[in-house]
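K.L.:
sequence-free structure coming up:
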């Protein structure tokens, strides 16, 4: 069933604030701000899943299609015990803006299931994934709403989901979902796309961000897929990884941590703290990582990790938001006052949705590109949009976050105005 927007929406309210701040710099009709201020549709469902012991458990799930002015909605599905409708709608809003920043023909969407996937067997996880598709089948589709992986979901989950959707549709539907296994129509270059896109932003703006003149030390908060790939990209380019953290601990070494060794240990043990004792690497409190001495801080974990209580401790010159919403609005103000440049998530981590767009295009054409072509196309888009946002920030004398939202809102405004308003009068 379609549910009304919850009254208590602190995360979405913060996101709306970014939209309103961007609107101050543009001539935007109030009706467009009204349209973009709330989601087009959100659906809540109860998923009944058979466990391996033949009992049944219910899981609350959501899917939000925030706005589809620029095209089908696009956004990942996360499995997390703290998932909520507020979070889903906020992430869908950010996806809308992210796609507009990259000038992709997508609107914003997002989905989630409130579950700790670590408590499920592989078979239970597959049944949960298929139940999600059955519940939200009317909302989704290759020309309506296109999911992708997110926190605690991966190519295997996407493979189960596309198989279930194709069974319901009665024909193969590879363009229904992105981030799939290569064998089911996935794209080359998708697994490292988020980090690669963020790395292109760093390199394209390296001089402007004053990274070329610093000691190129890096701390990465969150060492999942994106964090691991970012560590290796930066390591190969001469940056020194001095700090790493995950959900189970953190390590620091002023002399540097070998990124490839860190990835190997993480894969073998499941925790970066297992690096402790190797080559002078020491454990530290994960909460202290953001205060560690470094030039570049890369939050690659969850939302609101840098907030009003700890933002003043940040020593980095630049924060690259590889995660979605890792810096709160109050923290933003503290960081700006302290001279810290924040490269916002809707630019910094947009490489993932950009290569997802490439995958969708390839699926629709049934013609697949070589890896070099994907890398070339991704770099061109990331370079173009990061440069545009930097120049806009200078012209408007705003932060990179505000300039990114101005950039997105301008494109959304143009699309809404181009479509007109008279053809969708629901009062008639």
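P.N.:
Structure's in. What do you need? All values derive from a computational prediction rather than experimental measurement.

K.L.:
CA only for contacts and neighbour counts going forward, please
P.N.:
Fine.

K.L.:
run through the helices of the stretch 301-428 of the chain in chain order.
P.N.:
329-337, 345-348, 351-365, 371-396, 400-419 (DSSP state H, counting those that start in this stretch).

K.L.:
dump the residue contacts of the spatially most central residue of the chain.
P.N.:
The centroid of the chain falls nearest to residue 324 when counting by C-alpha atoms, centre = their mean (4.7 Å). By C-alpha atoms under 8 Å, 6 or more residues apart in numbering, the contact set of residue 324 is 91, 302, 303, 345, 346, 349.

K.L.:
ranking the helices of the stretch 301-428 of the chain by burial, who's on top?
P.N.:
Highest mean neighbour count of the helices of the stretch 301-428 of the chain: helix 345-348, a mean of 26 (counted as mean count of other C-alpha atoms under 10 Å).

K.L.:
which residues are contacting that one?
P.N.:
Here helix 345-348 has contacts from 94-95, 97-98, 101-102, 197-198, 201, 320-325, 385-386, 404, using C-alpha under 8 Å, 6+ apart.

K.L.:
in strands, which of the residues you listed appear?
P.N.:
By the criterion of DSSP state E, membership of the contacts of helix 345-348 in strands covers residue 320.

K.L.:
now the strands for the stretch 151-300 of the chain?
P.N.:
217-221, 240-246, 249-252, 282-284, 296-299 (DSSP state E, counting those that start in this stretch).

K.L.:
can you redo those strands as a markdown table with distance to residue 124 and mean neighbour count?
P.N.:
Supplementary listing: the strands of the stretch 151-300 of the chain in a markdown table, determined by distance: least, C-alpha to C-alpha, whole Å; neighbours: other C-alpha atoms under 10 Å:
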| stretch | distance to residue 124 | mean neighbour count |
| --- | --- | --- |
| strand 217-221 | 30 | 26 |
| strand 240-246 | 25 | 27 |
| strand 249-252 | 28 | 24 |
| strand 282-284 | 35 | 18 |
| strand 296-299 | 31 | 27 |
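
K.L.:
residue 110 is nearest to which of those strands?
P.N.:
strand 296-299 (20.6 Å; C-alpha to C-alpha).

K.L.:
that closest one packs against which elements?
P.N.:
In terms of contact count using 3 or more C-alpha pairs under 8 Å, 6 or more residues apart in numbering; DSSP states H and E, strand 296-299 is assigned the packing partners strand 217-221, strand 318-320.

K.L.:
gap between the longest one and the chain center?
P.N.:
On the basis of C-alpha atoms, centre = their mean, to the nearest Å, the separation between the geometric centre of strand 217-221 and that of its chain is 18 Å.

K.L.:
picking up where we left off before, for the helices and strands packed on strand 296-299, could you give me TSV that also reports distance to residue 129?
P.N.:
Below are these laid out as TSV (distance: least, C-alpha to C-alpha, whole Å):
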stretch	distance to residue 129
strand 217-221	28
strand 318-320	31
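
K.L.:
next one for the comparison:
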């Protein structure tokens, strides 16, 4: 199925857009299939506009960067979740909440949710609930995230037989109910609907998944004063990895790339909070304003 999809989209990948892994796919599978289809990378359109020498250097750095190991994970499995954690940290600070004094619940424990949980926990955030495909795991004292990562399978499902006695189990949607400072939907689209709003007890939602909050749910939550950091800001760490290597010429070194992502995503979060406060609009509306600002900057510099 993936090969048929990429074959159908080969003209677009050659001419106008790039692609990457998402739910249920892996970067290495995409690259292997594209090579069969005579397209060297998933960002062919970017490389094709560079000189042969630049193409060789950039492609080499990209392939090294995509398959680096960091914190026991492939680097592409690190960057999106790391960026979500950065966005959450800065948003909490804007709300006057110190990360080390905060509680969070996360939906999803795969690439994005697992990475976000790891880096949030390292910032001192107490993760009290994690939901995967089989249900929800709770601990009021805070889950041992590094242990949970060791006992999850490749689909992000935690082995219940290897949990500590301090953990409680619940249903998949129960991650929405705890009283927390932060909710991170990091699994699927449409995870938070208007039917869930009355259960939610948080001041902040940071979207790790693509489009996890429906429009109606967002309207109701915003009306209650809940801040929602939108997906295209919060989960931009994955595409930021490509940007760091292809557009900013950074070396394929985890520390350098993570520092770049931290600076970039932190700046974006503070900027949308500033715009939202000045214009009396939602964070999503502010994020769209920010995108337009940056588009105009790029056009002004003659970038396509």
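P.N.:
Okay, I see it. Keep in mind that this is a model prediction, so the values were computed, not measured.

K.L.:
among the helices and strands packed on strand 296-299 of structure 1, which comes closest to residue 333 of structure 1?
P.N.:
Closest among those, using C-alpha to C-alpha: strand 318-320, at 13.4 Å.

K.L.:
so where is that closest one in structure 2?
P.N.:
The aligned range for strand 318-320 of structure 1 in structure 2 is 204-206, by TM-score structural alignment.

K.L.:
now swap in stretch 237-253 of structure 1 and tell me
P.N.:
Using TM-score structural alignment, stretch 237-253 of structure 1 pairs with 123-139 in structure 2.

K.L.:
what does that stretch contact?
P.N.:
Against stretch 123-139 of structure 2 from outside (C-alpha under 8 Å, 6+ apart): 89, 99-109, 117, 120-121, 140-143, 145, 156-158, 166-175, 178.

K.L.:
now the end-to-end length of it.
P.N.:
18 Å (C-alpha to C-alpha, to the nearest Å).

K.L.:
CSV for the helices of the stretch 301-428 of structure 1, including distance to residue 247 of structure 1?
P.N.:
Shown next, in CSV, are the helices of the stretch 301-428 of structure 1 (distance: least, C-alpha to C-alpha, whole Å):
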stretch, distance to residue 247 of structure 1
helix 329-337, 22
helix 345-348, 20
helix 351-365, 22
helix 371-396, 29
helix 400-419, 27
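
K.L.:
residue 86 of structure 1 is nearest to which of those helices?
P.N.:
helix 329-337 (16.3 Å).

K.L.:
and that closest one against structure 2, how far off on average?
P.N.:
Compared with structure 2 after fitting, helix 329-337 of structure 1 deviates on average by 1.4 Å (mean C-alpha distance after the TM-score superposition for structure 1).

K.L.:
okay, and that helix goes to which residues in structure 2?
P.N.:
Against structure 2, helix 329-337 of structure 1 falls on residues 215-223 (TM-score structural alignment).

K.L.:
centre of the chain versus the matching stretch, how much separation?
P.N.:
21 Å.

K.L.:
now what about that stretch, what contacts it?
P.N.:
Against stretch 215-223 of structure 2 from outside (C-alpha under 8 Å, 6+ apart): 192, 193, 194, 195, 196, 197, 227, 228, 282.

K.L.:
return the subset of the residues you listed lying in strands.
P.N.:
Short answer: the contacts of stretch 215-223 of structure 2 in strands (DSSP E) are 227, 228.

K.L.:
quick check on the contacts of stretch 215-223 of structure 2: which are buried?
P.N.:
Buried by 16 or more other C-alpha atoms under 10 Å: 192, 197, 227, 228, 282, out of the contacts of stretch 215-223 of structure 2.

K.L.:
returning to what we had before: compare the helices of the stretch 301-428 of structure 1 and give me the one nearest residue 164 of structure 1.
P.N.:
Per C-alpha to C-alpha, nearest to residue 164 of structure 1 of the helices of the stretch 301-428 of structure 1: helix 351-365, 17.0 Å.

K.L.:
between helix 371-396 and the closest one, find me the angle.
P.N.:
Helix 351-365 of structure 1 runs at 130 degrees relative to helix 371-396, counting by axes from the mean of the first three to the mean of the last three C-alpha atoms, to 10 degrees.

K.L.:
residues making contact with helix 351-365 of structure 1?
P.N.:
Against helix 351-365 of structure 1 from outside (C-alpha under 8 Å, 6+ apart): 75, 99, 102, 104, 148, 174-179, 185-187, 189-190, 192-198, 368-369, 374, 378, 382.

K.L.:
can you give me the helices for the stretch 51-200 of structure 2?
P.N.:
52-66, 76-94, 111-122, 145-150.

K.L.:
make a markdown table out of those and add distance to residue 277 of structure 2 and mean neighbour count.
P.N.:
Output for the helices of the stretch 51-200 of structure 2, formatted as a markdown table (distance: least, C-alpha to C-alpha, whole Å; neighbours: other C-alpha under 10 Å):
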| stretch | distance to residue 277 of structure 2 | mean neighbour count |
| --- | --- | --- |
| helix 52-66 | 37 | 16 |
| helix 76-94 | 11 | 26 |
| helix 111-122 | 26 | 25 |
| helix 145-150 | 34 | 17 |
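
K.L.:
wait, which of these is closest to residue 291 of structure 2?
P.N.:
helix 76-94 (16.3 Å).

K.L.:
now the closest one: which residue numbers in structure 1?
P.N.:
Going by TM-score structural alignment: helix 76-94 of structure 2 matches residues 190-208.

K.L.:
show residues contacting the matching stretch.
P.N.:
By C-alpha under 8 Å, 6+ apart, stretch 190-208 of structure 1 touches 179, 212-213, 225-227, 229-230, 233-234, 320, 322, 347-353, 355-356, 378-379, 382-383, 386-387.

K.L.:
what of stretch 172-186 of structure 1?
P.N.:
140-143, 145-149, 154-156, 158-159, 161-163, 165-166, 187-188, 190-191, 356, 359-361, 363-364.

K.L.:
would TSV of the strands of the stretch 151-300 of structure 1 with distance to residue 108 of structure 1 be doable?
P.N.:
Formatted as TSV, the strands of the stretch 151-300 of structure 1 follow (distance: least, C-alpha to C-alpha, whole Å):
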stretch	distance to residue 108 of structure 1
strand 217-221	26
strand 240-246	28
strand 249-252	33
strand 282-284	38
strand 296-299	22
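
K.L.:
among those strands, which is nearest residue 18 of structure 1?
P.N.:
strand 296-299 (19.8 Å).

K.L.:
quick one: what helix or strand has residue 6 of structure 2 in it?
P.N.:
According to DSSP states H and E, residue 6 of structure 2 maps onto helix 2-8.

K.L.:
that helix: average distance to aligned residues in structure 1?
P.N.:
Looks like 2.9 Å for helix 2-8 of structure 2 (mean C-alpha distance after the TM-score superposition for structure 1).
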